[in-house]
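Trainee: this is a predicted model, with the sequence first.
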Amino acid sequence: MRRRHKAPAAPLPQRDGIDPVRLRLPADPDGAWATVRDHLAARYAGAIGAEAVDAMFREGRVVGTEGPVASDEPYTAGRYLWFHRDFAPEEPVPFEVGIVHRDERLVVADKPHFLATTPRGRHITETALARLRRDLELPELQPAHRLDRLTAGLALFVVRPGDRGAYQTLFRDREVRKEYEAVAPYDPAVALPRTVRSRIVKERGVMAAREEPGEPNSESRIELLEHHAGLGLYRLLPATGRTHQLRVHMNSLGLPLLNDPVYPVVQESGPDDYSRPLQLLAKVLEFTDPVTGEPLRFESGLRLTRWPATRRSR
């Protein structure tokens, strides 16, 4: 069995809660790259351009295990390099990340609507992970799972990197009980509670997931908690974790979530309207701690804005 090579520790600290890019130079069978600069200029030509690559070398921002790397250093396959990307300015999400629980192993956060869980795409520094690393001074903090950017509620983060696998395995093996709340239209013709099972497919680059014939790969239990003035407050219990699963299943019942920009119709992209958050909240996480064996239950302190708190019966 081929042994996996362990990368050396990064010689650069985080910046704004974001790790430096780590790059291991690949083999060059055609001899196309005489220098380190040649490879980076070719690799990132479309993303940042050759001029930006040259600026990184001039400013000493490309670093190896022994310090800054010069642009004319010979190309050596297998060598590790690190550097920080220059991020485009991001609009600050005007909501705080709440802390529901914190100890030496875990941080359970109340993620607000519109804030991504982890860096991805155009959301890098304005993410729950980056904020928590900065605010809590926990540079090694890692997520155990991920919530959609538009969904609010509980997100579990692991303080010690060595523990992360154990908590990720809980989610992979469906050993975490997850409970959501949602506000959607009320239809007395839709018999509830019920369990919805279907096959959900999500294609890369396509905004909406879709259901198609075939063996189900998703399962959600849907319960009505209350209804008032044509709206319902629902408890959603996913047994699986497909992308957009709860939104797809509610839409399939003719009960699309309020303020959903994708279901039933994909809306044109534009600036976030912070006054119209998706009415979906990750309310409860419950599991047995894989490190201590202790049963744990966490509940979000957030609420859905379209359901008045005075009407909550629970």
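Mentor: Received it, and whenever you're ready, just let me know what you need. Residues are numbered from 1 along each chain as shown.
Trainee: okay, CA-based contacts and neighbour counts for the rest of this
Mentor: Noted.
Trainee: so Val284 belongs to a helix, correct?
Mentor: No. Counting by DSSP: H, G, I helix; E, B strand; the rest coil, Val284 is not found in a helix; it is strand.
Trainee: want to compare, so here's the second one:
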Amino acid sequence: MATKEGYVAQAPRKKEGDGVTTRGRKPPRSPEIDVIYEDEGYVVVNKPADVRMDGEFDVTVEKLVRAHMTKKDATWEKEGKIRFVHQLDYATSGVLLLALTRPAAAFTCKQFERRTVQKKYLALVYGTIPPGTYKYDEHIANQPGLDFRMTVGTSSNPGRSALTYCTPVGYGEYLGKRVTKVLLEPSSGRRHQLRVHLLTAGFPIVGDATYALDSELGPDDPSTPPRMFLHAWNLLIKLPAPIGFRLFETEDPFKGFVELSPSPPADFSALVSLA
């Protein structure tokens, strides 16, 4: 239920043909991975949109990071191992931390399991969300008959608890449709949590080919968004001593894409005042 307020196990590898809806969008052709930070235990990257984590695909995060590490040390090609301590969806871009050793992975995995990691996402959604901070706490469950899709939990299919805070930060239009830019702060990490919570609230993410209206558009339709507008903007996590807490952050990839106003449209504000 949405209320207004005042204020990791590794997934199984997928193969070509598995149930991932992309609607014709293809991954970047052999992109170079943008490395934000690296040391002996970790690599933090800015994951490109429309790139899978691993598996039998031409372009994956694992292959891109492995190529980066091999450039520095040729022995990495055979001896190095990348360990995912958290996941980002295929269509989601942004901050992603990978461990290079077993102890490093264990140290950070515990923080994700205990929900002590702070994550912030940026998204562009269809519709106008009134100013304020909203709490979405619907359970997230597998959608029966569709392994890849998720849905809100019910009494017969309760799913698992999930919590997302959503704050509007800008208002504008995209291809003639009203949109809101939001800051999202999940305190849990369920599959498709942000996408399902926003969809359930009535504000699907622009370019979400699985859950939004964009799923009805073909890849050659001029109104098809170039990507899903969901980005893992920053990550606050504790690394082993002597480093301690570190905030990893990227630039806002949606800045300038849509002209935004800090306030809702005038006619929307008028309607709210009359309600």
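Mentor: The structure has been received and is ready for your questions. A quick note: this is a predicted structure, and the numbers were derived from the prediction, not measured.
Trainee: state the distance from the spatially most central residue of structure 2 to Ala232 of structure 2.
Mentor: In structure 2, the centroid-proximal residue (Cα atoms, centre = their mean) is Thr92; its distance is 4.4 Å. According to Cα to Cα, to the nearest Å, Thr92 of structure 2 and Ala232 of structure 2 sit 7 Å apart.
Trainee: and for Ala2 of structure 2?
Mentor: Taking Cα to Cα as the criterion, Ala2 of structure 2 is separated from Ala232 of structure 2 by 22 Å.
Trainee: Asn142 of structure 2 too?
Mentor: 23 Å.
Trainee: just to revisit the earlier point, which residue in structure 1 aligns with the residue nearest to the centre of structure 2?
Mentor: When structure 1 is aligned by TM-score structural alignment, the residue opposite Thr92 of structure 2 is Thr151.
Trainee: repeat that for Arg115 of structure 2.
Mentor: In structure 1, Arg115 of structure 2 lands on Arg174 (TM-score structural alignment).
Trainee: check the secondary structure at the residue nearest to Trp76 of structure 2 when sequence neighbours are not counted for me.
Mentor: Among residues not flanking Trp76 of structure 2 along the chain, Thr70 sits closest, at 5.0 Å (Cα to Cα, 6 or more residues apart in numbering). Three-state call for Thr70 of structure 2 (three-state DSSP): helix.
Trainee: next, count neighbours for Thr70 of structure 2.
Mentor: A count of nearby residues for Thr70 of structure 2, using other Cα atoms under 10 Å, gives 16.
Trainee: that one is in contact with Glu77, isn't it?
Mentor: Yes. Judged on Cα atoms under 8 Å, Thr70 of structure 2 makes contact with Glu77 at a distance of 5.7 Å.
Trainee: quick check: neighbours shared by the two?
Mentor: Counting by Cα atoms under 8 Å, 6 or more residues apart in numbering, Thr70 of structure 2 and Glu77 have no common neighbour.
Trainee: which helix or strand contains Gly270 of structure 1?
Mentor: Following DSSP states H and E, there is no helix or strand that holds Gly270 of structure 1.
Trainee: what's the burial count for it?
Mentor: Gly270 of structure 1 has 6 neighbours, counted by other Cα under 10 Å.
Trainee: mean shift between the longest strand along structure 1 and structure 2?
Mentor: In terms of residue count, the longest strand belonging to structure 1 (DSSP state E) is strand 218-228. In the superposition with structure 2, the average deviation recorded for strand 218-228 of structure 1 is 0.7 Å (mean Cα distance after the TM-score superposition for structure 1).
Trainee: distance check, Tyr121 of structure 2 against Phe107 of structure 2.
Mentor: 23 Å.
Trainee: again but with Ser269 of structure 2, I slipped
Mentor: 48 Å.
Trainee: who has more neighbours, these two?
Mentor: Phe107 (15 against 12).
Trainee: what residues are up against the more buried one?
Mentor: Contact partners of Phe107 of structure 2, counting by Cα under 8 Å, 6+ apart, are Leu239, Pro240.
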